[in-house]
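**Student:** here is my input, please return the structure:
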Amino acid sequence: MPSFRQYFPILVWGRDYDKSALSNDLIAAVIVTIMLIPQSLAYALLAGLPPEAGIYASIAPILLYAVFGTSRALAVGPVAVVSLLTASAVGQVAEQGTAGYVVATLTLAFLSGSFLVLMGVLKLGFIANFLSHPVIAGFITASGILIATSQIKHILGIRAEGHTLPEMLYSIALRLGEVNWITLLIGASATGFLFWARKHLKQTLHGMGTPPLLADILNKAGPVAAVVTTTVVVWGFDLAEKGVKIVGEVPQGLPPLTMPGFAPDLIGALLVPAILISIIGFVESVSVAQTLAAKRRQRIDPDQELIGLGAANLGAAFTGGYPVTGGFARSVVNFDAGAETPAAGAFTAIGLALAAVALTPLVYYLPIATLAATIIVAVLSLVDLSILKKTWTYSHADFIAVAATILLTLGLGVEIGVASGVILSVVLHLYKTSRPHVAEVGLVPGTQHFRNIDRHNVQTDPRLVSLRVDESLYFVNARFLEDLIQKRVTEGCAIKHVVLMFSAVNMVDYSALESLEAINHRLKDMGVGLHLSEVKGPVMDRLQRSDFIDEMNGKIFLSQYEAWANLTAGAQQGAADTGQGDQLRCGA
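**Tutor:** Below you'll find the predicted structure:
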C-alpha cells in the first residue's frame, strides 16, 4: 500500500483535508482563476494556437497534476517559455492556422508527457541537473526578450515574421509605415496600465482603505480590467471595422476529446523538441515547487513530479491543449493567496471550465493587442540581464556560458539556444573537473590539521609531498593528476614519499584507477612510495576490487596526520621547515 500511495499523492494529503484547507484553497482558486483567464488566452496566441487552446490546456492538466503531483502550491498550465518553444517546434512541421498545426501541438504534448512519465518511473529526475543554473537563467532571459519582441507586431497592428531577434526587428522595421494607430493606442495603453498595476495598484488600494484580501484579488485582476475595458471600447466604437484585430469567435463549451497524431514522420520531427521542452519545463517547475515547499517546511519528490507533469501533458494532448508546466508567477500567486493543497488547482480548473462554458462569447471583441500587452508585461519579469554581471564577477567560465546561451538563443532561435545550453552545461562541467584543484598541504604547527602551503604557515618535510585532491577522479582529469605528480617529484627534491589525501574524493572510475596504477609504477621505479590517506568507504570498496592496493608501493592511512607521523618519524629536526609559499619547495 505505501508504494501505491507513492504514485498517488492525493491519497496522502486528501485524508487530512478539512474545512480550513477547503476555505483557503477556494480563496486561492478564485484569485488564480481571475489571473489565468486572460493569461491562458494570451499564451495560446504566443503558441500560435486559437485562444481557447490556452483555456483547454489549463483544465485537465491541472486536475491530473492535483492527483499525481507532490507540490501543495504549484500551479500547472501554459507558460511563456514553453509556449514559445511550442510555436518554434511545431512551426517547423506545419503552418499556423491549419489543422495540421493543431494536431502537431497535441502530438508534442503527448510526446512530452510520455517522456516525463517514463523519466519519473525510471527515477531519472537527476537528468535535469545537466542544465546549469547560469545556462537556464541565460536561456530564460533570452526567451523573455524574444517573446516580448514577437508581440510588438500585435501592439503596432502590423504583420511581421521571424523567429530570431534580428529577423523580427528587421521585419518590424520594414513595416513601420503600416502601423494601425488605433491598435497602437490600445496596445500601448494596456501595456502601460498593466505595468502600473503590477507595481502600484495594490499600494493604491491599500491607501484607499480597501480590505487586504479584496485588495489582493483586485490587484491580481489587473489584466482582467484591461481585457474588459479594451473589449468594451472596441465593441462600443466598432473598432474592428477600422483594422483593430480581435480574438473573434471562441468555441463555447468544455474541452473536447482530441487525438494526437502518430505518423512516424511527425513523431520523428517532434521527438527532440519534446525532450527539450520536457527538461526545460521540469527544471522550471521543480525549482518553483522546491522553493515554495521550503517556505512551509514541506518537501516534494522530483521523480513523482515528473509523473505529475507527465500526466498533465498527456491530459493536454487528449483535451485540445498543448505542452504545459508549472508556472512561476501563478504558483507564487497561488502560494501567497493561501493555497494549502493541490485541491486549489482542481478548484481553479473548475473555475476555468465554467469560464469556457459561460464567458467565451464575451471575448469576441477582445483586441489581440491587449493579449500581447499581457504577454509583454508577464515575460519581461523573466529578463534578468544582471546575471551577466554576477557571473562575470564570480566565474568567467559561467559568464561565457550565459552570454553564449543568450546570444545563440537571440540570434539562432530557441531550439538551438536550449540545445546549446545543454551542451554548454555538460562542457562546463567537464572543463571545470578536467583540471581539479590539487593543493600541496602541510601541518599547522601545534595541531593535527593540514592546510595549503601557499595560503598558510605550515610545517613540511622535504622528503614528503602531501597532495590534497579536491575532486573526484574520472577519465576527464585522471591524466592531469599523473602529470602534476610527475612534475612535482622531478623538481630535484629528495622526495621519498607522496601522500594523496583523498578526503574530497567521492569516486574513482576505471580510467582514474589506471592512472593511479601508472603513478604507482613510476614512483616505484624512482624509489618513491605512494600512499593514500582519508579514503572514503565507497572509494576504498572500489579500490579493493582491483590489484592496485596489493601492488601499491606504500600504505593507506586513516588520517593525514597518521601518515605524517609515520612517514616523518626519525627525520632530522633540520629536515622540517616552517614557512609559506616558495620557502617550502626544494630548490627555492
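
**Student:** rest of the way, CA atoms for contacts and neighbours
**Tutor:** OK.

**Student:** can you check which helix is longest in this structure?
**Tutor:** When the chain is parsed with DSSP state H, its longest helix is helix 264-295.

**Student:** helices or strands next to that helix in the packing?
**Tutor:** If you count contacts as 3 or more C-alpha pairs under 8 Å, 6 or more residues apart in numbering; DSSP states H and E, helix 264-295 packs onto helix 80-90, helix 99-121, helix 302-317, strand 325-326, helix 328-336, helix 414-434.

**Student:** which of the ones you listed sits closest to residue 519?
**Tutor:** The closest of these to residue 519 is helix 414-434. By C-alpha to C-alpha, the value is 17.7 Å.

**Student:** distance from the helix or strand following that closest one to the middle of the chain?
**Tutor:** The helix or strand immediately downstream of helix 414-434 is strand 438-443, counting by DSSP states H and E. Centroid displacement of strand 438-443 relative to its chain, using C-alpha atoms, centre = their mean, to the nearest Å, is 37 Å.

**Student:** please generate a structure for the following sequence too, so the two can be compared:
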Amino acid sequence: MPDWILAYQKNLFSGDLTAGLIVTVMLIPQSLAYAMLAGLPPEMGLYASLLPIIAYALLGSSMTLATGPVAVISLMTASALAPLAQPGSAQYIELAIQMALISGVMLLVFGVLRLGFLAHLLSHPVISGFISGSAILISIGQLKHMLGVQASGNNIIATLLDLARHLPQTNLLTLLIGSSSLLFLWWSRRYLSAALEKAGVSSRLAGMLSKLAPMLSVICFTVIVYVFKLDTQYGVSIAGHVPQGLPILSLNLPGLNAIGALWLPALLISLVGFVESVSVAQSLALKRKERIKPNRELIGLGAANIASAISGGYPVTGGFARSVVNFSAGANTPLAGIISALLMAVVIAFFTELFYYLPQAVLAATIISAVTALVDWHSLKAAWQYDRADAFSLLTTMLGVILLGVEAGILFGIALSLAVLVWRSSRPHMAVLGRVPNTEHYRNIERHDVQTVPGLVALRIDESLFFANAAAVEQKIMALINTNPDAKNMLLVCSAVNQIDATALEMLDQLEKSLAARDIQLYFAEIKGPIMDRLKNTPLGKRMKNKIFLSVHEAFLQLN
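**Tutor:** Have a look, this model is predicted:
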C-alpha cells in the first residue's frame, strides 16, 4: 500500500474532495479537446482520464500531480501516427493504444533500472523551446477548426498556405463561435479572478472558479448550438456521438512491425512526458517541502500509460495546468486524483450524450487558450541577457519543432544540448595563479593583485580533462611556457578536475615528456582522491610520484 494511504487522516479528505471535483470539471473539456488534437475520437480522451489517474495515484511519488492527456503529448501522438494511418481510423486508434503500451513499458523498465537521472538529459532551455514551439504548432493546427474549413499540410508552411487557399470557404458562424469562446477564455484567465474578488469572493475561491471557464464555455455554446440547430442549419461542426459506457478492458499487444514503427516516437514521448511531469511535480512539491522520487515517477507514469492502453486510451503524463489547479484547490494526497477518476467514470457511463452538440470550434479555442500560455518568451529573454548559448538552444529548438516537426525538433534539441555541453567543456576556463600577499590564498593574476614566483607558472584548470578539451589545455600550457622563457616549473592546479579520461591522460603523459626535454618540471597540486587512485598505477603517475602537492600553498613554498 502507498505510504499516503497508510498515513491518511480524516482532516485531509475535504481538501482532496474539493480538488477532485474542480479538476474533473476542468478535465472534461480538456480530455475531449486533446483527443481531437491527437486525431482520435473524443471518448479516447475521456478513457485516458480514468484508469491512468488511479494507476499513478497508487505508484507515483507526487501528492498533487494530475495525470492524463496533455497538449504536447497529444501533438506528438498525432505527429507520430499521421504517416502510418488515417487519423480517426481503426488502425490509427489501434496504433495510438499500442504506443501508450510501449511507452508505459519503457517507463516501467526505466524505473526498475533506476534511470531517473534521465530527467536531466534535456536542459531547461531545450525543454522550454520544445514546449514553446509545440504550442505555436498546436495553435496553428487548430485554426482550421476555428474557421470551419478543411486544411492540411506536411509542415507548418504547407498548412498555412492551405489555410490561405481555403480562407474564402470560412464558416462565419463557426468563426464567431470559436472567436467568442477564445476571447471569453482569454478574458477569464486575465480578469475573471479579479472581477470575482471585487464582487466579494475570496481570492482563493475566485482563482479556482476562473479555472472553470473552459467548462462554462463548453456548456454555453453547446446549449446555443442545440437550441438554434446551428449544426444542421448553418453547418457548424460538432463533436457528434460520443459512445456512452465505461471502456472495455483489453490488452492489444503490438506486432513486430508496429514495434518497429512506434518505438522511437514512444521513446521520445516517454522522455518528454517524464521530464515535463517531473518538472511540474518538483515545483509543486517544493512549495510544501515534499520530495519527489524520479525513479518512482518513472514507475508511476509507466503504470499510468499501461493502464491507458488497457482501457482504450493513448499516451498520458502529468499536466501543468491541471496540477496547479489541483494544488491550488487544496489537494493533500493522490486521493484527489482518484476522486476525479471516479467522477469521470460517472460522466463516461451516463452523460456522454450531452457532448453531442459541442462545437469543434470551442474545443479548438480551449486548446489554443491552454497552449498559448506555454509559449515561454520570458525564458528566452532571460537566457538572452544571461547566456547567449542557452538562448540559442531555446530558439533553435523552438524553430526546429515549428519547421521540422515535433520528433525532429526534440531530437535536434537533445543533440543541441549535448553539443553545447561539449562545446562549453572544450573551452575550459584556465587561470594563472599568484599568491595574495600575506595569505595562503591563490587567485587569478588577471583579476587580483598577487605575488608570483620566478620560474614557476601555476595554472588552475576549471574543468574535467577529457577528449574534447585535452588539446586546448595543452595549447594553453605550451603558450604559457613560450611566453615565459625563464620558466623551470609548471604547476597544474587540479582542484576543479573531477575526471581525467584516456585521451587527456595521454596528453599529460606526452606533455610531461616534452617539458622534461626542455628542462622544465611538471607538477600537480590538489588532485582529488578518485583521480589519484587511477593515476598512481599509470606510467605518468609513477613518474609523478614525488611531484604531487596537497595544496597550492605547499607547492609555492617548495618551488620558490
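
**Student:** check the mean deviation of the longest helix of the first structure from the second structure.
**Tutor:** Compared with the second structure after fitting, helix 264-295 of the first structure has a mean deviation of 0.8 Å; criterion: mean C-alpha distance after the TM-score superposition for the first structure.

**Student:** just to revisit the earlier point, residue 230 of the first structure is nearest to which of the helices and strands packed on helix 264-295 of the first structure?
**Tutor:** Residue 230 of the first structure sits nearest to helix 80-90 of all those, at 22.4 Å, using C-alpha to C-alpha.

**Student:** what about the closest one, how far off from the second structure?
**Tutor:** With mean C-alpha distance after the TM-score superposition for the first structure, helix 80-90 of the first structure departs from the second structure by a mean of 0.4 Å once superposed.

**Student:** read off where that helix ends up in the second structure.
**Tutor:** Aligned using TM-score structural alignment, helix 80-90 of the first structure spans residues 71-81 in the second structure.

**Student:** one more: stretch 311-319 of the first structure?
**Tutor:** Mapping stretch 311-319 of the first structure onto the second structure (TM-score structural alignment) gives residues 303-311.

**Student:** what sits up against that stretch?
**Tutor:** 47-48, 50-56, 59, 97-98, 100-105, 108, 247-252, 314-317 (C-alpha atoms under 8 Å, 6 or more residues apart in numbering).

**Student:** how about the helices of the stretch 401-550 of the first structure, start to end?
**Tutor:** All helices of the stretch 401-550 of the first structure, identified by DSSP state H, counting those that start in this stretch, fall at 414-434, 478-489, 510-525, 537-544, 548-551.

**Student:** out of the helices and strands packed on helix 264-295 of the first structure, which is closest to residue 268 of the first structure?
**Tutor:** Of those, nearest to residue 268 of the first structure by C-alpha to C-alpha is helix 99-121, at 10.4 Å.

**Student:** any idea of the angle the closest one forms with helix 264-295?
**Tutor:** Taking axes from the mean of the first three to the mean of the last three C-alpha atoms, to 10 degrees, helix 99-121 of the first structure and helix 264-295 form an angle of 50 degrees between their directions.

**Student:** average gap between helix 99-121 of the first structure and the second structure?
**Tutor:** Here the mean offset of helix 99-121 of the first structure against the second structure after fitting is 0.8 Å, by mean C-alpha distance after the TM-score superposition for the first structure.
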